[in-house]
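*Asks:* The sequence isn't on hand, but the structure is:
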C-alpha cells in the first residue's frame, strides 16, 4: 500500500529500468521477408514500402549478408515469377523457379543463415488466388497437391524451413506426408495457422504482384472478428504436424498471439505485415511520430504478447537500432 509501495522506485534510471525489464528484443528474434525476381543487378524500390526492394538473386545475396552481419536469424523468400499460369507452375520448378535459385545462392554464400520459403500460389497464378480455381471457387483438396510440390521443391533446393500461407484445410498434414516420403522428415513446417483476411496486406500485393483478379480471399482467410476460431485453426495445424505456428498480421491480433502463447508449448511466430510497416514509415516521414522509437515499441509489443519469432520488414533497421543501444 502507498506510501510503502512506490512502483516508480525502479524507474528512476536507465540502468534500473534495464535491470528489471521483463521483455527484451534481439536481432536474433527477427526474420526478414524479401522479394526476389529474375534478372541481374535489380534493386527496385517498392513504392508503397519505402526501404524495401524487389531484388535479383545477386543483390539478394548481398542483402542477406548484411542481415547476417547484423545478427538477424534468417530470411523468408517470396518469389516473383517470369510467367504465371493456372497452377503456378514456377513455384514447383526445381531448376527454373526463382525461389529455388535464390535458396541455392544464399545457402552457398551464407550457409548458417536460416532460409524460410513461403509456400502459396497467389504470386505464381494468373488469377492471383491461393489455389486451383474451378469457376470462381478455390478447390481446397486439389490445391493440397500443388502446395506439397512446392514444399518438396524448396526442400530439394536447400531451404531450412517451409512456411505455408495459403490457409487451405489439411495442408499441413498433406505437406508433412509429402516431405517425409521425399526424404525430408527433418524439414520444419512453420504454418501461417491464423492468417486473417486483413486490409493490412495491401502494400504486399503491390510488392509481389499478387492481387486476385476477381473476388477476394475471405472464403479461405480468417474473419478478423473470430478469435476463438483462430485458436481452432492453430490447434488443427499443431495436430497435423506443424512445428511452429504463426499469427498474421501481428499488431491487430496481439490478443490471439497472447492466447496462443499461453495455450500451446510450441514456438509462436508473428508477422508484422506490409501495412503495419507502411503506416509507420509514412507517419515517420511526415514527422508525426518518432519512427525509431515506434519501430522498437511495436516489435516489443509483439514479443511481449508471446511471439518467439517475428517476421518484420524492419529487421535490418531494428537490428541497427538495437546495436546502437
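*Replies:* That came through, no problem. Computed from a predicted model, the values in this text were never measured in an experiment. Numbering: from 1, shown residues only.
*Asks:* alpha carbons only for contacts and neighbour counts from here, please
*Replies:* Fine.
*Asks:* how about the helices of the stretch 51-200 of the chain, start to end?
*Replies:* Secondary structure of the stretch 51-200 of the chain by DSSP state H, counting those that start in this stretch: the helices cover 57-70, 98-109, 140-157, 171-181.
*Asks:* Please name the nearest non-neighbouring residue to residue 197.
*Replies:* Closest residue to residue 197 apart from its sequence neighbours, by C-alpha to C-alpha, 6 or more residues apart in numbering: residue 221 at 4.9 Å.
*Asks:* Check residue 144 too.
*Replies:* With C-alpha to C-alpha, 6+ apart, the residue lying closest to residue 144 is residue 171, at 5.6 Å.
*Asks:* Residue 30 against residue 307, yeah?
*Replies:* No: Residue 30 lies out of contact with residue 307 (C-alpha atoms under 8 Å); the separation is 10.6 Å.
*Asks:* of the two, who's got more company?
*Replies:* Taking other C-alpha atoms under 10 Å, residue 30 and residue 307 do not tie; residue 30 has more neighbours (29 against 26).
*Asks:* here comes the other one, which I'd like you to weigh against the first:
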C-alpha cells in the first residue's frame, strides 16, 4: 500500500511538495478610468470595484504598487460615445491620458491597454455596425488605429479583445509601421460569449444596445475551435494569449497549454468575482479559501498569469499566509 498521506502530515511538508503556487507576480489587476473629475463610483454588481476619474485613480494605483502587483489592465469610459467609437483612437482620449499618467508617475507598472470599441461606441458593440450587422473588415483599421494610439501614449502591451477575424495581423502591421515593433500583442484569442460578463458591462458601460455578441465571440460549446483561434492569432503575430472566462473554461486553458508554448493568461472575469463576493457576504463560503483555491486551479490548468478583480485581496491573503 502506498502511503500518500506521508507527504500531507504538516503545513511544512505540504508546502515542500506543492506542485503549483500562486504569487503576487502572477496577478494583473483591471482598472476602470472614467472621463470627468472627482469621480469614484462603486460598481453595484462588483463590490469594492470602482470607476475612477483620472484625478482620483492614484488612490487605487497606490494600493496596486504597495501590493507589488506588477501589471494593470486598463479600460476607459469616455463621456462622449458615437457609432464609430472615435474616443477609442483619440490620442487625447481618457484612456490615453490615463496611460500617460501611469507611465509618468508609476514607471515600474506594466500597463496593458485593452483594444476594443465597445466602451466607446453608442451601440455598445465591439465593431462597426451596418443595418444590425457587426462589420468585420471595416472595423480592423479602427482597432489598429487604437492600438497605435495606446502605444504612442506609452502602453507596454496592447490587448485586442474584440474577436474580429484578422485583427492581430492588422494590429501588428500598424504597430510595426508606426515604429512600435517592440510592443507585444496580448490577444484575447479564446474569448467565449459568456454569461459571466454581466457585471463588467455595468463597470465599463459596454452592454450592447441591441442583439448580442454571439456572432463574434466564441460559442461556449466549442473547444477545438478555440485551438484554431489561438493558432491563427499566433500565426498573425500574437505574443501572448488570453483564455476568457477562467473557471468554466479551465479545460480550454489546459489543452492550449499542452498545444502551444507561449505565455498564457486567463481572465477571472466579473461574474466569477461577483459570485464569490456575494456568497462570502452571505456567510456561505470562506472567501479567502475559495479565492486562493480558484487561483491555484487556474495555475494548475496552465495559466502563467491571472487577470483578476481579486488581485488586491489575493495579495493580502498571500501576505497573511507568509506571516
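*Replies:* Cool, the structure landed. Keep in mind the model is a prediction, meaning the values are calculated, not measured.
*Asks:* one step back: want to throw the helices of the stretch 51-200 of the first structure into a markdown table with distance to residue 251 of the first structure?
*Replies:* Converted to a markdown table, the helices of the stretch 51-200 of the first structure look like this (distance: least, C-alpha to C-alpha, whole Å):
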| stretch | distance to residue 251 of the first structure |
| --- | --- |
| helix 57-70 | 23 |
| helix 98-109 | 28 |
| helix 140-157 | 28 |
| helix 171-181 | 25 |
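*Asks:* Tabulate these (CSV), appending mean neighbour count and distance to residue 5 of the first structure.
*Replies:* CSV is the format used below for the helices of the stretch 51-200 of the first structure (neighbours: other C-alpha atoms under 10 Å; distance: least, C-alpha to C-alpha, whole Å):
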stretch, mean neighbour count, distance to residue 5 of the first structure
helix 57-70, 19, 41
helix 98-109, 21, 54
helix 140-157, 22, 56
helix 171-181, 20, 51
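*Asks:* closest to residue 278 of the first structure out of these?
*Replies:* Nearest of these to residue 278 of the first structure, taken as C-alpha to C-alpha: helix 57-70 at 20.0 Å.
*Asks:* Tell me the mean distance between the closest one and the second structure once they are aligned.
*Replies:* Here helix 57-70 of the first structure, set against the second structure after superposition, deviates by a mean of 1.7 Å using mean C-alpha distance after the TM-score superposition for the first structure.
*Asks:* angle of that helix against helix 98-109?
*Replies:* Here helix 57-70 of the first structure points in a direction 50 degrees away from that of helix 98-109 (axes from the mean of the first three to the mean of the last three C-alpha atoms, to 10 degrees).
*Asks:* Where in the second structure does helix 57-70 of the first structure fall?
*Replies:* Matched against the second structure by TM-score structural alignment, helix 57-70 of the first structure falls on residues 54-67.
*Asks:* same check, this time on stretch 209-226 of the first structure
*Replies:* Going by TM-score structural alignment: stretch 209-226 of the first structure matches residues 205-222.
*Asks:* Equivalent analysis for stretch 102-109 of the first structure, please.
*Replies:* Under TM-score structural alignment, the match for stretch 102-109 of the first structure is residues 98-105.
*Asks:* Against the first structure, what's the mean shift for that stretch, could you check?
*Replies:* Once fitted to the first structure, stretch 98-105 of the second structure is off its aligned match by 0.7 Å on average (mean C-alpha distance after the TM-score superposition for the first structure).
*Asks:* How about stretch 140-147 of the second structure?
*Replies:* Mean deviation for stretch 140-147 of the second structure: 0.4 Å (mean C-alpha distance after the TM-score superposition for the first structure).
*Asks:* and that stretch, which stretch of the first structure?
*Replies:* Using TM-score structural alignment, stretch 140-147 of the second structure pairs with 144-151 in the first structure.
*Asks:* Pull the distance from that stretch to the chain's centre.
*Replies:* 18 Å (C-alpha atoms, centre = their mean, to the nearest Å).
*Asks:* ok, now stretch 182-196 of the first structure?
*Replies:* 13 Å.
*Asks:* matching residues in the second structure for that stretch?
*Replies:* The aligned range for stretch 182-196 of the first structure is 178-192, by TM-score structural alignment.
*Asks:* any residues touching that stretch, and which ones?
*Replies:* When contacts are defined by C-alpha atoms under 8 Å, 6 or more residues apart in numbering, stretch 178-192 of the second structure is touched by residues 148, 151, 156-163, 168, 172, 175, 217-220, 226-227, 229-230, 233, 237-245.
*Asks:* 6 Å instead, please
*Replies:* Stretch 178-192 of the second structure has contacts (C-alpha atoms under 6 Å, 6 or more residues apart in numbering) with 157-161, 217-220, 226, 229-230, 238-244.
*Asks:* which position in the second structure aligns with residue 243 of the first structure?
*Replies:* Counting by TM-score structural alignment, residue 243 of the first structure corresponds to residue 239 in the second structure.
*Asks:* same deal with residue 284 of the first structure?
*Replies:* Using TM-score structural alignment, residue 284 of the first structure lines up with residue 280 in the second structure.
*Asks:* ok, now which ones touch the aligned residue in the first structure for residue 87 of the second structure?
*Replies:* Aligned counterpart of residue 87 of the second structure in the first structure: residue 90 (TM-score structural alignment). Taking C-alpha under 6 Å, 6+ apart, we find residue 90 of the first structure in contact with residue 97.
*Asks:* which bit of the second structure covers stretch 33-41 of the first structure?
*Replies:* Using TM-score structural alignment, the residues of the second structure aligned to stretch 33-41 of the first structure are 30-38.
*Asks:* Span of that stretch from start to end?
*Replies:* 20 Å (C-alpha to C-alpha, to the nearest Å).
*Asks:* next one: stretch 44-52 of the first structure
*Replies:* Its start and end residues considered, stretch 44-52 of the first structure measures 8 Å (C-alpha to C-alpha).
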